[in-house]
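Trainee: Sequence and computational prediction follow.
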Amino acid sequence: MFKRTIHQQDLTIINIYAPNNRAAMFIKQTLLNQKDHNVIILGDFNTLLSSLNRSSKQKLNKETTELNNTINNLDLTDIYRIFHSSMNKYTFFSAAHGSFSKTDHILCHKATLSKYKKVEYYPAFYRIMME
């Protein structure tokens, strides 16, 4: 986690690499512990938030459904999806399953969405631009 002031606005950025086991519960607890509206939570969540995030359709388990409910209740959104809604860019390929998935996410509060003008994904990092 680090805090920066960008264009006279305080911003907290939390980078998460969730564990392989119980990733959804880990992310949910991290979100519930965060009360700042000027926060971006990003990284490898090691869980699919939507069936849109996988090339082969897979049902979401109970923990992921609970995580999605928490994201909705906290009024968060994946800003990468907002800026690139027509594009499904996968970030992981499973040779064992022969499928692509997107486990990397960038969450922010919907109320702060207008502050961001561009979000780009690079294999090693994200670039988020503010006005």
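Mentor: Cool, got the structure.

Trainee: only C-alpha atoms for contact and neighbour calcs from this point on.
Mentor: Will do.

Trainee: ok, and what's touching the one helix or strand residue 5 maps to?
Mentor: Assigned by DSSP states H and E, residue 5 falls within strand 2-6. Strand 2-6 has contacts (CA atoms under 8 Å, 6 or more residues apart in numbering) with 10-14, 130.

Trainee: where's residue 100, which helix or strand?
Mentor: Going by DSSP H and E, residue 100 is in strand 99-101.

Trainee: Isn't residue 23 up against residue 44?
Mentor: No. Counting by CA atoms under 8 Å, residue 44 is not a contact partner of residue 23; they are 9.8 Å apart.

Trainee: so what sits against both of those two?
Mentor: Counting by CA under 8 Å, 6+ apart, no residue touches both residue 23 and residue 44.

Trainee: Next one for the comparison:
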Amino acid sequence: LLKGTIHQQDITIINIYAPNNGAATFIKQILLKFKNQIDHNTIIMGDFNTPLSPLDRSSKQKLNKETIELNITINNLDLTDIYRIYQPASSGSNYHSPFKKHKQ
């Protein structure tokens, strides 16, 4: 959690690196822990290690229960996936490696 000021606006940045296993539950716990500090000037970023929508999945598997519950928490906290706003139909996930850049 990082708090600061940019152009006279207070901002909060929350960077989350979720483990490969249990990522959705981990992220949900972090969001609920910081829910009182999240407002319209909060940026939440990081490596979630979980697809939040079917478009983010590389396979056609359905979202599991934990991911569905995470999405409910995201909606209840009134959070917005900025990538999805600007790329509503883009499928697959993005990641960057120092060796190559890849889009699935």
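Mentor: Noted; the coordinates are in hand. Owing to the predicted nature of the structure, the values given are computational and were not obtained by experimental measurement.

Trainee: What TM-score do the two superposed chains give?
Mentor: Put the two chains on top of each other and the TM-score (TM-score structural alignment, normalised by the length of structure 2) is 0.79; 95 aligned residues with a CA RMSD of 2.1 Å.

Trainee: what's the counterpart of residue 46 of structure 1 in structure 2?
Mentor: In structure 2, residue 46 of structure 1 lines up with residue 49, judged by TM-score structural alignment.

Trainee: How much space separates that match from residue 20 of structure 2?
Mentor: Taking CA to CA, to the nearest Å as the measure, residue 49 of structure 2 falls 6 Å from residue 20 of structure 2.

Trainee: These two - which one has more neighbours?
Mentor: residue 49 (17 against 12; other CA atoms under 10 Å).

Trainee: Surely that one is in contact with residue 18?
Mentor: Yes. Using CA under 8 Å, residue 49 of structure 2 makes contact with residue 18 at a distance of 6.0 Å.

Trainee: Stretch 64-73 of structure 2: which residues count as buried?
Mentor: 67, 70-71, 73 (16 or more other CA atoms under 10 Å).

Trainee: want to throw those into TSV with secondary structure and distance to residue 6 of structure 2?
Mentor: Below are those laid out as TSV (DSSP: H, G, I helix; E, B strand; the rest coil; distance: CA to CA, whole Å):
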residue	secondary structure	distance to residue 6 of structure 2
67	helix	33
70	helix	30
71	helix	29
73	helix	28
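
Trainee: Contact partners for the spatially most central residue of structure 1?
Mentor: Centroid-nearest residue in structure 1: residue 105, 2.4 Å away (criterion: CA atoms, centre = their mean). Contact partners of residue 105 of structure 1, counting by CA under 8 Å, 6+ apart, are 41-45, 78, 80.

Trainee: List only those of those flagged as buried.
Mentor: Using 16+ other CA under 10 Å, the buried members of the contacts of residue 105 of structure 1 are 41-45, 78, 80.

Trainee: Same list (the residues you listed) but as a markdown table, adding distance to residue 101 of structure 1.
Mentor: As requested, those are exported to a markdown table (distance: CA to CA, whole Å):
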| residue | distance to residue 101 of structure 1 |
| --- | --- |
| 41 | 19 |
| 42 | 16 |
| 43 | 14 |
| 44 | 11 |
| 45 | 12 |
| 78 | 15 |
| 80 | 15 |
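
Trainee: Of these, which belong to helices?
Mentor: residue 80 (DSSP state H).

Trainee: so stretch 59-75 of structure 1 corresponds to what in structure 2?
Mentor: Residues 62-78 of structure 2 are matched to stretch 59-75 of structure 1 when aligned by TM-score structural alignment.
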